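Enquirer: Generate a structure from the sequence data that follows.
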Amino acid sequence: MKHLSLLLALALGLVTAVSAGPTVIECWFVEDADGGRLAKKPAALLLRQGPGRIPPRPDLDPKRYLRVHDPTGTLQAAFRRYPRSAPTPHCEMSHYIPLPASVNWVKGLTPEQSCPRALDGTWFMVSMSSPVLSLSSLLQSQTEPQPDPGLITMATAVLTVITHNPTTRIQLGQDALLDLSFAYMPSTPEATTPLAPGPPPFGLEWRHQHLGEGHLLLAATPGLRGQMPAAQDGAVAFAAWDDDESWGPWTGNGTLWLPAVKPSQEGAYQATIYLPYLQGQVTLELAVQKSPKVSLMPSPLVWAAPGEAPPELVCLVSHFYPSEGLEVEWELRGGPEGSFQKAKGQSWLSALHHHLDGSVSLSGHLQPSPVTTAQHGARYACRVHHPSLPALGRSAEVTLEVAGLSGPSLEDGIGLFLSAFLLLGLFKALGWAESTVRALKTTLGKLPSSLT
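Expert: Prediction:
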């Protein structure tokens, strides 16, 4: 019975492994058309095949229906961890021609004049993007006889570049890590450039694009000697192969580290992996943000008489980023019309004040309408909404006290003021009389005794 339970658990585990993630990824095949246009035709990638024959797809041209052999397991692993709730990734496929890299600092990867014969054949580039991953994979069509000829095209994933965090949101001034990994398995050992077995040299490039401008941020060629461009913005990359197998497959890490991120560093980051005649690229987005601090003045309470308007309220919204997307709402909590209502009165926002760290501040103003005795104890609140805050935003509040309903009335306040004024005058008069008497006694004490 124990052995039967173990076999059942193993079987369930195998079923789970086989059924994890999608088996087919729907794509668009993009190619040039007449007039310089791009034509899009339906295509599909079969990542896993269950027992039996290949699932037929009569709606697809067999040249655009690819059965993917994934020797590194990168594609399989990416979609095994793909959340069920995440949207289906957008996938595009196109033809690819192996060519040497055009940038000078990576010329050492292709010292020979022509591509090796191992790179002959038909190549495809597949690009996928979604909120949870972005990847690029180079597929080489297999030349050996294929099962079910005319039904599907067999292809091998040779180079795959992937990130599991395509959009990174970081607090202003903190360090950012842009995730990047890659995997490589040459179709034949002759496809690698080094004579000794092991992972080949490669090139890693990170470029930054923001507000229509782009520049090279970092370049590295582990395994090659040469003059590298200087890294910008203090960027550091973890550029290395993770393993040292004789003939592959190999996986690598190209994660980028940016210290103390500033607003000027947000935008698109393009990461490119260069191998001899092969290049894979993904794009990541870096968003910089800082949550605002909110305070309300005057505080702790606003004092007004019935029928009069309270003093102007000022909501300070300080040190936030970005400046776009900020909203300030005024609320009156409590009072005669329920627990919550929009505060009445005239409201406006000040101009932005810019700080040295790139953050900004502003103030929201409200001139409330005249109050009634029924509003005694209500609370004025300013609620701030910003992309860096939760959906409910952040708020600050003060309590409204209507004169005559709590503590001294306005007339009592005037009477107390006049009484204090008279007492102060009396105290000053007494002090003056006392000082005069002392001065007189001192003068008399200094006169000769004959005069006294």
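
Enquirer: all contacts plus neighbour counts: C-alpha atoms, from now on.
Expert: Noted.

Enquirer: show me what contacts the most centrally placed residue in the chain?
Expert: Centroid-nearest residue in the chain: Arg169, 1.8 Å away (criterion: Cα atoms, centre = their mean). Residues near Arg169 by Cα atoms under 8 Å, 6 or more residues apart in numbering: 286-289.

Enquirer: Quick check: what element follows the helix or strand containing it along the chain?
Expert: Element membership of Arg169 [criterion: DSSP states H and E] is strand 167-171. Per DSSP H and E, the first helix or strand lying C-terminal to strand 167-171 is strand 176-178.

Enquirer: Could you also give me the structure for this second sequence? I'd like to compare it with the first:
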Amino acid sequence: MISTNKGKMSEFLTIYKLSIITFTLFFGVSGSGCPVLECWFVQEKPGQRGGFTAPMDQEKSLMFITTEAYNEKTSELHPPADISPSRIYYVTDPAGTFCSSALNPPKGSVNKPKCEINPFMPHAAMVRWASALTDSAQSPVYLQADWFSVAVQGLDEQLTLSNIMRAPSASKEPKVILSVSSKTPVVRSRLGEQVLLDCGFWVDPSSPLHGSGFSIEWRYQFRGEGRLVIAYDGKNDRFAETSETGADIDVTALYESGNASLILEEAQVRHSGTYICTVYLPHLLVQVAVDLEIVEPPSLSIYPSPLPLLVPGQVVVAQCEASGFAPHTLELGWEFTGVDGKSGSLGQGSVTGHRQASDGTFSQSTRLELDSGKLKLGRGGEVTCVAKHEGEARRASATLNVIGVSAPSIEDSMAMVAVALVLYGVIKVLYWTFSSADSSDADLKDKKAK
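Expert: Next up, the predicted model:
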């Protein structure tokens, strides 16, 4: 019995070892689970002069990615036949920046990451807070290679990534040298909240550029206008002077983990726009963009409040004011719910244009004429102002009472009884007053006669 158990255990261990070997071989070929990225290789057309309108040429490209140096036979990877061999790259990514799940769609998915590869030319930084990185007049021999920049947008706005890769001249096996990424490509915030715009970077420890200093820059852009938010010179450990207030980065986290995230202490409408995180190394720079949208739903109020009684033949004007919202897109409307519980739309009313406050928020109003004959308001009910905004839909209601219609309600009956009682009281007082006066005159005449 013991011998049999040992035999079974030996068979189990053999199968287990074979499974481990198969697993290792499989993931070794597939790049430790990293995706195969389909990209566009974009560059200026040969022979064309540079400039903003220079014609561009784009070709299909493919990147096989591994976290360790490529040592497998590339012929076993079987790239598609419609991609030129000159545009197939075997990338070594030691930090696994390309291996995020946001860049690896489910098998058969039609949604894929957006990827673009461009030739990159190392050059000295043009901003003063990074000029110290390249104060030498000579370029290092290390720069004599083929350089590429890769920009990738992940699925469902989960990741935006920009990498700089270096390959020995005429080689198709580049290695990631500098990587900058953001896990929050799109951020939405309410007014007054603290906002974190994520940005992190990694530098290849084996590169001569590692440890030679870095600089970080956050710049704001919106509708053609831009400003410097914050800039840090890591080589000299100092911040550049800017006019921006309430913005900061965690310098300790910057050195410990490459966390260059921007912190806005209190979100304001003026903060809406695109923020560009740029990381400078000697002769290299790479950047990612983060979009921030400040979304604040409106506050609603209806006036006059309460609404006056509506008598058939008369018109009551109601106005709804929406204030303190951003962005400015807003849809206003009116609804009415009768005493029978039935609801219906009363339309938009007369809507005014937008007005902008000093804090950047907007206000808008709508005016509605309540005519019981035209709007079929019956015996009254609830008038509701509805504001549809991307931040949140808001509603405000007021009660409308209509009197003097057929089949009076309990409220109408009570009101009429109250009016009748008041009139009866007035008549009774007048009767007593005149009766007393007549009695006094008669007594006075009797006394004179005697």
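
Enquirer: What's the TM-score once they're superposed?
Expert: The TM-score (TM-score structural alignment, normalised by the length of the second structure) is 0.75; 403 aligned residues with a Cα RMSD of 4.1 Å.

Enquirer: rewinding a little: can you find the partner of the residue nearest to the centre of the first structure in the second structure?
Expert: In the second structure, the residue matched to Arg169 of the first structure (TM-score structural alignment) is Arg188.

Enquirer: Could you say which helix or strand holds the nearest residue to that match once chain neighbours are set aside?
Expert: Closest residue in space to Arg188 of the second structure, ignoring its immediate chain neighbours: Glu293 at 4.9 Å, by Cα to Cα, 6 or more residues apart in numbering. Using DSSP H and E, Glu293 of the second structure sits within strand 284-294.

Enquirer: Run the chain-centre distance for the next helix-or-strand element following that strand.
Expert: Toward the C-terminal end, the helix or strand that comes next after strand 284-294 of the second structure (DSSP H and E) is strand 299-303. Strand 299-303 of the second structure sits 27 Å away from the centroid of its parent chain (Cα atoms, centre = their mean, to the nearest Å).

Enquirer: so what does strand 299-303 of the second structure touch, helix or strand wise?
Expert: The contact analysis (3 or more Cα pairs under 8 Å, 6 or more residues apart in numbering; DSSP states H and E) places strand 299-303 of the second structure against strand 315-325, strand 380-388, strand 394-401.

Enquirer: right, and the helix or strand after the last one?
Expert: If you walk from strand 394-401 of the second structure toward the C-terminus, the next helix or strand you reach (DSSP H and E) is helix 410-449.

Enquirer: just the longest one next, same as before
Expert: Per DSSP H and E, strand 315-325 of the second structure leads on to strand 331-338 as the next helix or strand towards the C-terminus.

Enquirer: mean shift between that next one and the first structure?
Expert: Following the fit onto the first structure, the mean deviation recorded for strand 331-338 of the second structure is 2.0 Å by mean Cα distance after the TM-score superposition for the first structure.

Enquirer: Could you find the counterpart of Met125 of the first structure in the second structure?
Expert: In the second structure, the residue equivalent to Met125 of the first structure is Ser149, according to TM-score structural alignment.

Enquirer: Phe120 is in contact with that match, correct?
Expert: Yes: Ser149 of the second structure lies in contact with Phe120 (Cα atoms under 8 Å); the separation is 5.7 Å.

Enquirer: which residues do these two both contact?
Expert: Common contact partners of Ser149 of the second structure and Phe120 (Cα under 8 Å, 6+ apart): Ile164.

Enquirer: the more surrounded of these two?
Expert: Ser149 (20 against 17; other Cα atoms under 10 Å).

Enquirer: my guess is Trp123 of the first structure meets Leu138, correct?
Expert: Yes: Trp123 of the first structure is in contact with Leu138 according to Cα under 8 Å; the separation is 7.0 Å.

Enquirer: Neighbour count: the two, which is higher?
Expert: Leu138 (25 against 21).
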